[in-house]
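**Q** Predicted model and sequence below, questions to follow.
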Amino acid sequence: MTEANTPAYGQQVKEAAEYIKSRLGGYTPSIGLILGSGLGDLGDQIEEAVYLPYEEIPHFPRSTVEGHAGRFVIGKLEGKDVIIMQGRFHYYEGYAMRKVVLPVYVLAKLGVGTLVITNAGGGMNRGFKAGDLMLITDHLNMTGDNPLIGPNDPELGVRFPDMSRAYDPEYIALAKKLASEVKGADGETLVLQEGVYAGISGPTYETPAELKMLAYLGGDAVGMSTVPEVIVASHSKLRVLGITCITDMAIGDELEPLTHEQVVKVANQTKPKFIGLVRAFVREVQV
């Protein structure tokens, strides 16, 4: 399809949502989940699952990142209808920001009202350690872009959306309450951290000077996703719970070389606690 023949953005959202609706198999998901690097196994626990690869959906890009399955999983989790993104799209993959966030608009169009967004990130708070889970209380948009730049479609949201409650305080309180129920593979109770997520464009990991700057600005963790999706979630009036899996410590003065394989490895080790927390949240949240 040539650029001249490409449907307007709002029409792309509608066409993608209509296609997914035709494949829902009777499910009416009100809860959506976006699973980050190394955290996609939760999608394999969905009951009576329907699988929908991204490449089959009109106007969707393809996920190119290792550790991202690149599909929707639709079905039952803790007795509720859910739709899960096993893998997401990133600005650093070369996609325009509006293409990165297209799935969030589509989820809203499908009737999703609650969105759980997860990611793997580096810990800049010296009180954290690799393997911790951090509830995101706020973010810093350091990507250099914003998905709402350009003409606003009033069917998608208002021109100037409020971001004061981008990460829902009631959802944060519920997750903290449920943490005592969650056990890891080692039998230890989950200890949740809280903090500000600094979103950068990537794909390079940060320099020591950049990490010092982000920490000075108030960042507790840093990663290459989530912020654009949360902006669009606010634009779409979705309620968001954000969770970062701290896969490495990103302290500017103590920085050591890092690979994506290391990130995925730590995320895999943290999965029992992560999955336990998300399942408990889905079970208890009122939608």
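**A** Sure thing, it's come through.

**Q** C-alpha from now on. contacts and neighbour counts both.
**A** Noted.

**Q** what residues does the strand or helix carrying residue 244 touch?
**A** Residue 244 belongs to strand 239-249 when elements are defined using DSSP states H and E. When contacts are defined by CA atoms under 8 Å, 6 or more residues apart in numbering, strand 239-249 is touched by residues 113-124, 128-137, 166-168, 171-172, 221, 230, 233, 255, 262-264, 266-267, 270, 274.

**Q** now do stretch 129-147
**A** Among residues not part of stretch 129-147, those counted as contacts by CA under 8 Å, 6+ apart are 97-98, 101, 123, 166-167, 169, 172, 191-201, 219, 227-228, 231-232, 241-249, 266-267, 269-270, 274.

**Q** so what's residue 196 up against?
**A** Taking CA under 8 Å, 6+ apart as the definition, contacts of residue 196 comprise 136, 137, 138, 139, 140, 218, 219, 220, 221.

**Q** Are we agreed that the second one is in a strand?
**A** Think residue 137. Yes: with DSSP: H, G, I helix; E, B strand; the rest coil as the criterion, residue 137 is assigned to a strand.

**Q** So residue 265 is in contact with residue 67, correct?
**A** No: with contact defined as CA atoms under 8 Å, residue 265 does not count as touching residue 67 (10.2 Å).

**Q** overlap in contacts of these two?
**A** By CA under 8 Å, 6+ apart, the residues touching both residue 265 and residue 67 are residue 38.

**Q** just the buried members of the contacts of strand 239-249?
**A** Buried members of the contacts of strand 239-249, counted by 16 or more other CA atoms under 10 Å: 113-124, 128-137, 166-168, 171-172, 221, 230, 233, 263-264, 266-267, 270, 274.

**Q** re the thing from before, show me the contacts of strand 239-249 that map onto helices.
**A** When those are checked against helices using DSSP state H, the ones located there are 171, 172, 230, 233, 262, 263, 264, 266, 267, 270, 274.

**Q** Name the nearest of the residues you listed relative to residue 24.
**A** Nearest to residue 24 among these, counting by CA to CA, is residue 233 at 21.5 Å.

**Q** For that closest one, which residues are in contact?
**A** Listed by CA under 8 Å, 6+ apart, the contact set of residue 233 reads 104, 105, 115, 166, 239, 240.

**Q** One more to weigh against that first structure:
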Amino acid sequence: MNAAIAACESTLKATFGDAPRVAVVLGSGWAAASERLTDVQRISYADLPGWPLPKVEGHVNELVVGTTAGGARVAMLRGRAHTYESGDCTGMAAPIRSLKAWGVKSVVLTNASGSLRAANPPGSLVLISDHLNAPQRSPLVGLSGSDRFCDMSAAYDPELRAVAKALAAEKGQPLNEGVYCWALGPQFETPAEIRMFAAWGADAVGMSTVPDTILARHAGLRVACLALITNMAAGLSDEALTHALTLKEAKASGENAADFLSAYLDRLAVLPSLQ
């Protein structure tokens, strides 16, 4: 463990005590989940060595620890680094490695995505089952020895996905599984690119998540991912794609997404394999 991660671990323990078993990275549209927590404690990313300070609208750059309505103690990261901000895909390395060092067992990644399938219209939730790394960039580049290699054959944990699917069935919440395609951005994709991604098997597209997943799996964390669909991808509707559109639809659908996420975290908190 390097000095920065050790310092973060020490600060997290001093601030919050023992780590919760599950942490969440909140993407655009998911902030309402953190606003529902009680007994909340906070720390700014600026107080944690190596943690990023993203400047994307909708990201607050703080770690909060609190309790869900169902009694689950969780950590939530309100902000993530995107590769398009700097060209560096290692921006979430310190947060994710700090969570692991602190004692977190699993991370739930969330994002706002464009849909490539009519079955997943704006406002719907998609449970990510796999991903496509379209830029073919890795946050593990530069590591040495056998430690650099990481198995990604089950990147999105089958048991954690099964819990989400069972919960959705009980709640009557539509939740299709799908493959997420990471596009570097910050420009939105062209219609030709979307046709290519669809031919590859993608169901959703966005500008985050994949580097986070690689880092989390490399650290030994179990990963689940929920995507909030905010728009149909380029060429699949007449609507011009803008970040403002993404935030508008995310806000409109965010309460339902937060409801499901909160209930999901309650289920994960009592999952025997995460104890």
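**A** That came through, no problem. Because the structure is predicted, anything quoted here is derived from the model rather than measured.

**Q** residues in structure 2 aligned with the strand holding residue 244 of structure 1?
**A** Strand 239-249 of structure 1 lines up with residues 222-232 of structure 2 when matched by TM-score structural alignment.

**Q** If you count neighbours, what's buried in the matching stretch?
**A** Burial within stretch 222-232 of structure 2, assessed by neighbour count using 16+ other CA under 10 Å, is assigned to 222, 223, 224, 225, 226, 227, 228, 229, 230, 231, 232.

**Q** Stretch 276-287 of structure 1 too?
**A** Burial within stretch 276-287 of structure 1, assessed by neighbour count using 16+ other CA under 10 Å, is assigned to 276, 277, 278, 279, 280, 281, 282.

**Q** what would these look like in CSV with distance to residue 58 of structure 1 and secondary structure?
**A** Formatted as CSV, the entries for the buried residues of stretch 276-287 of structure 1 read as follows, by distance: CA to CA, whole Å; DSSP: H, G, I helix; E, B strand; the rest coil:
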residue, distance to residue 58 of structure 1, secondary structure
276, 33, helix
277, 33, helix
278, 29, helix
279, 30, helix
280, 33, helix
281, 31, helix
282, 29, helix
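
**Q** Just the strands from the stretch 1-150 of structure 1, written as ranges.
**A** For the stretch 1-150 of structure 1, the strands defined by DSSP state E, counting those that start in this stretch cover 31-35, 47-53, 71-77, 80-86, 114-123, 133-142.

**Q** For the fifth one, give me the average deviation versus structure 2.
**A** Spelled out, it's strand 114-123 of structure 1. Following the fit onto structure 2, the mean deviation recorded for strand 114-123 of structure 1 is 0.5 Å by mean CA distance after the TM-score superposition for structure 1.

**Q** just the contacts of residue 233 of structure 1 now: which is nearest residue 153 of structure 1?
**A** Among those, and counting by CA to CA, the member closest to residue 153 of structure 1 is residue 105, at 11.5 Å.

**Q** ok so, going back, which one of the strands of the stretch 1-150 of structure 1 lies nearest to residue 92 of structure 1?
**A** Judged by CA to CA, the one of the strands of the stretch 1-150 of structure 1 that comes nearest to residue 92 of structure 1 is strand 133-142, at 13.1 Å.

**Q** Would you check the span in structure 2 matched by that closest one?
**A** Aligned by TM-score structural alignment, strand 133-142 of structure 1 corresponds to residues 125-134 of structure 2.

**Q** Let's check: the centremost residue of structure 2 is which one?
**A** When structure 2 is reduced to its mean C-alpha position, the nearest residue by CA atoms, centre = their mean turns out to be residue 109, at 2.1 Å.

**Q** Next one: the spatially closest residue to it that is not a sequence neighbour from residue 83 of structure 2, what distance?
**A** Nearest residue to residue 109 of structure 2 in three dimensions, chain neighbours excluded: residue 225, at 4.5 Å (CA to CA, 6 or more residues apart in numbering). Using CA to CA, to the nearest Å, one gets 18 Å for the distance from residue 225 of structure 2 to residue 83 of structure 2.

**Q** and the gap between the aligned partner of residue 259 of structure 2 in structure 1 and residue 180 of structure 1?
**A** The pairwise alignment with structure 1 assigns residue 259 of structure 2 to residue 276, based on TM-score structural alignment. Going from residue 276 of structure 1 to residue 180 of structure 1 by CA to CA gives 11 Å.

**Q** Now do the shared contacts for the two.
**A** Here residue 276 of structure 1 and residue 180 have no joint contacts, going by CA under 8 Å, 6+ apart.

**Q** Which one of the contacts of residue 233 of structure 1 is nearest to residue 83 of structure 1?
**A** Each of the contacts of residue 233 of structure 1 was scored against residue 83 of structure 1 by CA to CA, and residue 115 proved nearest at 9.7 Å.

**Q** Could you check which residue of structure 2 pairs with the closest one?
**A** Residue 115 of structure 1 maps onto residue 107 in structure 2, by TM-score structural alignment.

**Q** Kindly report the same for residue 85 of structure 1.
**A** Looks like residue 85 of structure 1 aligns to residue 77 there (TM-score structural alignment).

**Q** Just list the residues touching that match, thanks.
**A** When contacts are counted by CA under 8 Å, 6+ apart, residue 77 of structure 2 touches 23, 24, 25, 26, 61, 62, 63, 64.

**Q** I'd like a version of those in a markdown table, one that adds distance to residue 148 of structure 2 as further columns.
**A** Shown next, in a markdown table, are the contacts of residue 77 of structure 2 (distance: CA to CA, whole Å):
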| residue | distance to residue 148 of structure 2 |
| --- | --- |
| 23 | 24 |
| 24 | 25 |
| 25 | 23 |
| 26 | 27 |
| 61 | 28 |
| 62 | 29 |
| 63 | 28 |
| 64 | 30 |
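
**Q** And the furthest pair within these?
**A** Farthest apart among the contacts of residue 77 of structure 2 - using CA to CA - are 23 and 61, which lie 14.8 Å from each other.

**Q** more crowded one of these two?
**A** Just comparing residue 23 of structure 2 and residue 61: by other CA atoms under 10 Å the higher neighbour count belongs to residue 23, 26 against 21.

**Q** So the more buried one versus residue 174 of structure 2, what's the distance?
**A** With CA to CA as the criterion, residue 23 of structure 2 and residue 174 of structure 2 are 24 Å apart.

**Q** Then residue 259 of structure 2?
**A** Distance from residue 259 of structure 2 to residue 174 of structure 2, counting by CA to CA: 13 Å.

**Q** repeat for residue 165 of structure 2
**A** Relative to residue 174 of structure 2, residue 165 of structure 2 is positioned 9 Å away (CA to CA).
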